[in-house]
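Engineer: the sequence isn't on hand, but the structure is:
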């Protein structure tokens, strides 16, 4: 219990971030405090853990693992890479128990020690996929029931309005809580991996079905009330009532059996020196975080490009693509034009230790009014950088080449870009950029725009350096 009490103190940056998320009652981790409270109680119920001696070599290896994950936490916390920092904390908890009580004891408690995984930001990575899946399933339901509608990805146009299956409609909250309930049932019943997997699959399916039914009912309500129902603006309570109506009966009828305690034979008690060593190894990361230097803000983050790119102001009439504005925080936006093409360079630099090097990247284009179709990008070195955007009402088409720069590293993938924070930090770099090239397509298609933008992209890629 002392270890659990010390973790929020030693690793305060991560826990402060988690505490904030757990208090956002409308977000996906609003169950965090309750779940962690259950976890602490279950740990208390398991005490005292069985102590088993192991070879000195094994103890030393576990100690190295404990120090390694503590230092990994510091590295990820310095750039506010929440997910990897939180996963490092889970590994730290396991290695600390293994170091103090022995690896067999830690392994026997693996299901207990994994409970906090349902209270971290790991699940946020699923949000986009769940939104797309919801749009696909609900779109098929709309077609099956013959509701007059035009379906374009996550946008559903009915005669009385436009319904967008946005990020908040992913059902992520139901998904995480259903998985957590299924996992707790499995733990209390003493299930092992073979029994655990089917339970989690059933829990996930129930959560997904709940969300799909919820969205479909809202579409029906919007259609038959001509979008006038109050439910169209405030349906949070409705969603939870539907979730309870579907998932609680499944929880009630879930089989119950008495959990058998792990059959481990104790051979003594951990010494005070062993516990002290565990705490010292655990403190390696927080100490590194404390002494790490803060970022410098002396150098300019403005970009100098060849004179063939003409600077333009952000309110210039030449910038016809301003409705493609990115939802990315910036300290400096630079706008350029060249022939029909437009270039936007969004620059950002973390201001202090513990801030993200790569800021939160929202939608890179307004998906409510534009749809995106990947096209052949073999002409450009950054995979997946090129896309064709089409306005959902006017049909206007725009070609876009877009990529990220983190320090001296480049990528067109937002996920890879987040990982590039680590080598950039180790290289002492603190600047992030989003480079966006756009050009309208002509009546024959986007072939001309592709050739033009690929040439410009190569020039820009060579010219931009931190």
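Structural biologist: Sure thing, it's come through. Just so it is clear, the model here is predicted, and its values are computed rather than measured.
Engineer: CA only for contacts and neighbour counts going forward, please
Structural biologist: OK.
Engineer: quick one: contacts of the helix or strand hosting residue 16?
Structural biologist: Using DSSP states H and E, residue 16 falls within helix 12-22. With C-alpha atoms under 8 Å, 6 or more residues apart in numbering as the contact definition, helix 12-22 has outside contacts at 8, 27, 29-33, 77, 82, 85-86, 120, 354.
Engineer: mind running it again at 10 Å?
Structural biologist: By C-alpha atoms under 10 Å, 6 or more residues apart in numbering, the residues outside helix 12-22 that reach it are 6-9, 27-34, 73-74, 76-78, 80-83, 85-86, 89, 119-121, 286, 289, 354.
Engineer: now that helix, how far from the centre of its chain.
Structural biologist: Centroid displacement of helix 12-22 relative to its chain, using C-alpha atoms, centre = their mean, to the nearest Å, is 15 Å.
Engineer: buried ones among the contacts of helix 12-22?
Structural biologist: 7, 28-33, 73-74, 76-78, 80-83, 85-86, 89, 119-121, 286, 289, 354 (16 or more other C-alpha atoms under 10 Å).
Engineer: before we go on, here's another structure to hold up against the first:
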């Protein structure tokens, strides 16, 4: 363009490098900073996708979200970008959430914060309207890229077991339900973790949400199909277990186990998925070819553009703060001695039939006791972690378990109320296990100083409070186990209750941890 016979080069440059071009560049810089600064969390998230079969579908979630967002680019460009201070506030809040997850070594919190930072960056760099236009791909990303389904395994196991037993009863097959064990004339069937159907449930729900968004225009139809995509896999998994047991009872176990079992499961789920999508296809809405709105490439005001460097600074601040508070781990050299329990002979060296695993504890002890009155047996496990939770040294983590999954499976879980020797009341968790060595009850609770609970979430919150106060706390797990013999579950519960009520007060010892020696029965 010529102005008074002189070429005005800045006019075209400002047009090309203004508005959405600059906003997209700012967002791109933010994404690069996010990935670089939080690379350890990115690696952790990808590791879960790769090593946990329940979440391998998640590798498709990011590409699908980007594809849907790309399809919405014309609507997005219809109005100029408007960087939002509220977006910067959302980034700051999520960085703090990530920081808290880092301090407490909670992977799920870090993964959630990492993925949620993408929509927060959209709002910060492009504004509220951009967030609204991209609501589905961004929400889809946050819901299905984060591996949150572990808590569904137990409830889905219970639903599957009850559904299969009810179906067997309706078709005249004699059957008994023992927790998650299904007893028939031919065999004892265990609804294990892999039989919960959680993998198919989450993957089908993810596919159903995408299908509903693409195929329907009305919210009622979308909602109905999403509900179907969540309910159908639960029913299908119950039917799969029912047919597996029916095949085993009718034609023999060799047709219902091993490779045949795996092939049947994949074929069954594949058929159900195809039927679900076909049923939704017939009710799809006609595609409406809209006229793309004209792009508005107006440059944001200078005041709004300040949000972009602020957001970059906030993203960098999280890892910098985490690095600044890191401290060398205390030496893990505690020597724990099992307590003497009134009315019980012991402690003695315990057998390996029950194997709790709490890695990198500062100290642990496992002992065996026998009742003076009845001769009944109870085993005790106790492990202590010192200092603030940190990677590789934390009480509540995925690797730490109250039993060995290779040896046993959970039949049922419950809560038991205990009265301790100091008069405190405690709700302990109960696991009923089934394995090659027989059935077994495990009662457990976690303590942060003198505050004890069976809840993993509450334990994490108590640890967070100690970290915020600047206290160097000790956290521990107490677990009691008794075999379920011929006398049944009630007798095993009575044995555990009698032992727990005579046990020196849990939580007192943790307040007096010494580097050289610790006796759980010491008084403060």
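Structural biologist: That came through, no problem. What you see is a predicted model; the values in this text were computed from it and never measured.
Engineer: just to revisit the earlier point, what span of the second structure lines up against the helix holding residue 16 of the first structure?
Structural biologist: Alignment of helix 12-22 of the first structure against the second structure: residues 39-49, by TM-score structural alignment.
Engineer: SS state for the counterpart of residue 244 of the second structure in the first structure?
Structural biologist: Taking TM-score structural alignment, residue 244 of the second structure has residue 218 as its aligned residue in the first structure. With DSSP: H, G, I helix; E, B strand; the rest coil as the basis, residue 218 of the first structure sits in helix.
Engineer: OK, contacts around the nearest residue to residue 218 of the first structure once chain neighbours are set aside?
Structural biologist: Spatial nearest neighbour of residue 218 of the first structure, excluding adjacent residues (C-alpha to C-alpha, 6 or more residues apart in numbering): residue 232 at 6.6 Å. Neighbouring residues of residue 232 of the first structure by C-alpha under 10 Å, 6+ apart: 163, 218-219, 221-222, 225.
Engineer: can you give me the distance of residue 232 of the first structure to residue 457 of the first structure?
Structural biologist: Distance, residue 232 of the first structure to residue 457 of the first structure, by C-alpha to C-alpha, to the nearest Å: 44 Å.
Engineer: residue 382 of the first structure too?
Structural biologist: Residue 382 of the first structure is 10 Å from residue 457 of the first structure, by C-alpha to C-alpha.
Engineer: which residues do these two both contact?
Structural biologist: In contact with both residue 382 of the first structure and residue 457: 401-403, using C-alpha under 10 Å, 6+ apart.
Engineer: tell me the one among the residues you listed nearest to residue 359 of the first structure.
Structural biologist: Residue 359 of the first structure has its nearest neighbour among those in residue 403, at 14.4 Å by C-alpha to C-alpha.
Engineer: need the contact list for that closest one.
Structural biologist: 382-386, 410-414, 417, 433-437, 457, 461.
Engineer: same check on residue 441 of the first structure?
Structural biologist: Contacts for residue 441 of the first structure (C-alpha under 10 Å, 6+ apart) come out as 340, 388-390, 396-399, 447-450.
Engineer: narrow these to those in helices?
Structural biologist: 447-450 (DSSP state H).
Engineer: among these, which one lies nearest to residue 101 of the first structure?
Structural biologist: Looking at those and their distance to residue 101 of the first structure, the nearest is residue 450, at 61.6 Å (C-alpha to C-alpha).
Engineer: ok so residue 417 of the second structure is a helix residue?
Structural biologist: No - counting by three-state DSSP, residue 417 of the second structure falls outside a helix, being strand.
Engineer: which one is the counterpart of it in the first structure nearest to, not counting chain neighbours?
Structural biologist: Aligned by TM-score structural alignment, residue 417 of the second structure pairs with residue 377 of the first structure. Closest residue in space to residue 377 of the first structure, ignoring its immediate chain neighbours: residue 386 at 5.8 Å, by C-alpha to C-alpha, 6+ apart.
Engineer: and stretch 437-446 of the second structure, what's buried?
Structural biologist: For stretch 437-446 of the second structure, by 16+ other C-alpha under 10 Å, it's 439-446.
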